[in-house]
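*Asks:* Fold the following for me, if possible:
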Amino acid sequence: MSLSQSSKSPNRDQELTQTEAFDILSNVRRRHALHYLLSHKDGTNIGELSRQLAAWENGESLEQVTADERRRVYVSLHQTHLPRMDEAGILHYENSRDTIELTERGESLQVYMEVVQDNDIPWSEFYLGLSGISSALVAAVWFGVPSFSLLPDLTWGAIIVTMFTITSAVNVYYAEQRRLGTEGPPPELN
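*Replies:* Sure thing, here's the model as predicted:
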C-alpha cells in the first residue's frame, strides 16, 4: 500500500531532531504503535492497530480484548496520536481510509529506543566496567603482581579478549530481543 505524502509536513525528507524524536517517543501508546508498525512493514489499518495495542495495554490476548477497550485505543489513536505522528512525518495516515504506513523517518526512531529493564544497567556502563577490570588486570601483569605472574602474559590477553567476545555476543542477543518491531509485545512490556 502506497500512501500520498501529507501536505502538513513539508520536512519529511529531513532528519528528525532529537527534540522531535523524544517528543514522539514520550508517549507509551505512540511507542507501542511504532513497535507494531516496525514489525508490519506493509502497513496496517487502525482497527488492527487499536486491537493489538489494547491487548498489550491490558495484558490480554487479541481474543480477550473487549469492544470498549479497543474503542478507547481507537479513538485515542484516531484523534490524537496518529495525526500527531503523521504531522511529524513518522507515518502516513489517511484518515478517510484508516490506513497507516511507517515512513523512513519513523524507522529512524529505532536508534532512540534502548530499553533498559528496571534491574539492568545500560550496556555502555557494563563495557566501561569491563574495560576497568581489564585495565587493572593488564596493570597487575605489567607490574608483576605475584599471583598474576603464574600465567604467561599471552594467556591474560586471551582471557581479556574472551571476556569481551562473550559479553559482546550476549549484548547482541539481548539487543535483538529488545528491538522495536520484533515479534511479540513491545520490549518495555516484557
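
*Asks:* CA atoms for contacts and neighbours, from now on please.
*Replies:* Fine.

*Asks:* could you say what helices and strands the lengthiest helix in the chain packs with?
*Replies:* Longest helix in the chain, counting residues (DSSP state H): helix 153-177. If you count contacts as 3 or more CA pairs under 8 Å, 6 or more residues apart in numbering; DSSP states H and E, helix 153-177 packs onto helix 123-142.

*Asks:* now the strands for this protein?
*Replies:* Applying DSSP state E to the chain gives strands spanning 44-45, 91-94, 99-102.

*Asks:* Out of the ones you listed, which gets nearest to L37?
*Replies:* Of all those, strand 99-102 sits nearest to L37, with 6.2 Å by CA to CA.

*Asks:* So which bits of stretch 31-38 are buried?
*Replies:* Using 16 or more other CA atoms under 10 Å as the test for burial, stretch 31-38 gives R31, H32, A33, L34, H35, Y36, L37, L38.

*Asks:* Hmm, I typed the wrong one, I wanted stretch 83-97.
*Replies:* Applying 16+ other CA under 10 Å to stretch 83-97 flags P83, R84, M85, D86, E87, A88, G89, I90, L91, H92, Y93, E94 as buried.

*Asks:* from the chain's centre, how far out does that stretch sit?
*Replies:* Relative to its chain's centre, stretch 83-97 lies at 21 Å (CA atoms, centre = their mean, to the nearest Å).

*Asks:* next one: stretch 60-68
*Replies:* For stretch 60-68 - counting by CA atoms, centre = their mean - the centre lies 25 Å from the chain centre.

*Asks:* So for it, what gets flagged as buried?
*Replies:* Neighbour counts over stretch 60-68 (16+ other CA under 10 Å) mark V65 as buried.

*Asks:* repeat for stretch 106-121
*Replies:* Residues of stretch 106-121 classed as buried by neighbour count (16+ other CA under 10 Å): G106, E107, L109, Q110.

*Asks:* Another sequence for comparison is provided below:
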Amino acid sequence: MTAPEPTPAEPSSLVESLKNVVRFFQYQEPSHQGHSSKDKQPDFDPSEVFDLLKPERRQAVMDVLENVEKGPISVSTLAEEVAAIEYNCPPTELGSQQRKRVYIALCQVHLPRLAEAQIVSYDDNQKLVDEGPRFSELRRVYSILTDALTEKQ
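*Replies:* As a prediction, the model looks like this:
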C-alpha cells in the first residue's frame, strides 16, 4: 500500500522567511546605466552567509554589536557580553576563565574571519571592534533566519 500524496498546505512562516532569504540573494539594485540587475553579482553567496553565521559565537557578536552604542567597543567588553550570552548569566557572574576562553577565541578565530568578510572592523593592535561595511547586510539575513526559526518554537 502506498502512502497518500501530501496535500498542499498554506506555506509556513519558515518557508516564507526562507523565500525572503532567497529573494535577498537574487535582488540587485538596478544600474543607472541601463544594465539589467542580473549584471551585478550579489554581495554574499548563501554558502558564505552560512559559513559566517554557523558558529553561535559569531551570532552573539552580531547581537552585541547591534545593541551597543554606535562606535567601537573593546574586545574585552565584547568578550564579556558574548560570554554572558553563552553562559546565560549576567556579566558580573562570569568567572575569569569563562571570559578568557571567549576573548581568546574572538581574537584568534572569529573577529579575524568577520573582519576578512568586512562584517566587522577589527583593530587587532588596539583591540577594538565596530560594525563593518557589510554588517547590516549580514544582519538582515540573520534576522530573517532567526525570526523564522523562533516563530516555530
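
*Asks:* Tell me which of the strands of the first structure sits nearest to E15 of the first structure.
*Replies:* Of all those, it is strand 91-94 that lies closest to E15 of the first structure, at 13.7 Å by CA to CA.

*Asks:* Residue range in the second structure corresponding to the closest one, please.
*Replies:* Aligning strand 91-94 of the first structure against the second structure (TM-score structural alignment) gives residues 120-123.

*Asks:* Quick one: map F44 of the second structure onto the first structure.
*Replies:* Superposed on the first structure with TM-score structural alignment, F44 of the second structure falls opposite L16.

*Asks:* just I85 of the second structure next, same as before
*Replies:* That one, I85 of the second structure, aligns with W56 by TM-score structural alignment.

*Asks:* Helices of the second structure, start to end?
*Replies:* 13-26, 46-53, 56-67, 75-87, 96-105, 111-116, 135-151.

*Asks:* From the chain's centroid, how far away is the shortest one?
*Replies:* Meaning helix 111-116 of the second structure. Centroid displacement of helix 111-116 of the second structure relative to its chain, using CA atoms, centre = their mean, is 12 Å.

*Asks:* go on, the longest one?
*Replies:* Computed by CA atoms, centre = their mean, the chain-centroid distance of helix 135-151 of the second structure equals 7 Å.

*Asks:* and the angle from it to helix 56-67?
*Replies:* Orientation of helix 135-151 of the second structure against helix 56-67 (axes from the mean of the first three to the mean of the last three CA atoms, to 10 degrees) gives an angle of 110 degrees.

*Asks:* which residues make contact with helix 135-151 of the second structure from outside it?
*Replies:* Under the criterion CA atoms under 8 Å, 6 or more residues apart in numbering, residues 13-14, 17-18, 20-21, 24, 49, 53, 62, 118-120 lie in contact with helix 135-151 of the second structure.

*Asks:* try 7 Å this time
*Replies:* Contacts with helix 135-151 of the second structure, where a contact means CA atoms under 7 Å, 6 or more residues apart in numbering, come from S13, L14, S17, V21, I119, V120.

*Asks:* Stretch 57-69 of the second structure too?
*Replies:* With CA under 7 Å, 6+ apart as the test, stretch 57-69 of the second structure has contacts from L53, E81, V82, I85, H110, E131.

*Asks:* any idea which of those has the most stuff around it?
*Replies:* Within the contacts of stretch 57-69 of the second structure, most neighbours by other CA atoms under 10 Å means V82, with 26 neighbours.

*Asks:* Let me have the helices of the second structure in CSV, adding distance to K127 of the second structure as columns.
*Replies:* Formatted as CSV, the helices of the second structure follow (distance: least, CA to CA, whole Å):
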stretch, distance to K127 of the second structure
helix 13-26, 33
helix 46-53, 21
helix 56-67, 14
helix 75-87, 5
helix 96-105, 10
helix 111-116, 10
helix 135-151, 18
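
*Asks:* farthest pair in the contacts of stretch 57-69 of the second structure?
*Replies:* I85 and E131 (19.0 Å).

*Asks:* what residues are up against the spatially closest residue to S61 of the first structure that is not a sequence neighbour?
*Replies:* Take S61 of the first structure and drop its neighbours on the chain: the residue closest to it by CA to CA, 6 or more residues apart in numbering is A55, 5.6 Å away. By CA under 7 Å, 6+ apart, the contact list for A55 of the first structure reads S61, L62, V65.

*Asks:* S74 of the second structure now?
*Replies:* Each residue near S74 of the second structure by CA under 7 Å, 6+ apart is listed here: K127, L128, V129.

*Asks:* so can I have TSV of those residues showing neighbour count and distance to V75 of the second structure?
*Replies:* Below are the contacts of S74 of the second structure laid out as TSV (neighbours: other CA atoms under 10 Å; distance: CA to CA, whole Å):
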residue	neighbour count	distance to V75 of the second structure
K127	13	5
L128	17	6
V129	23	6
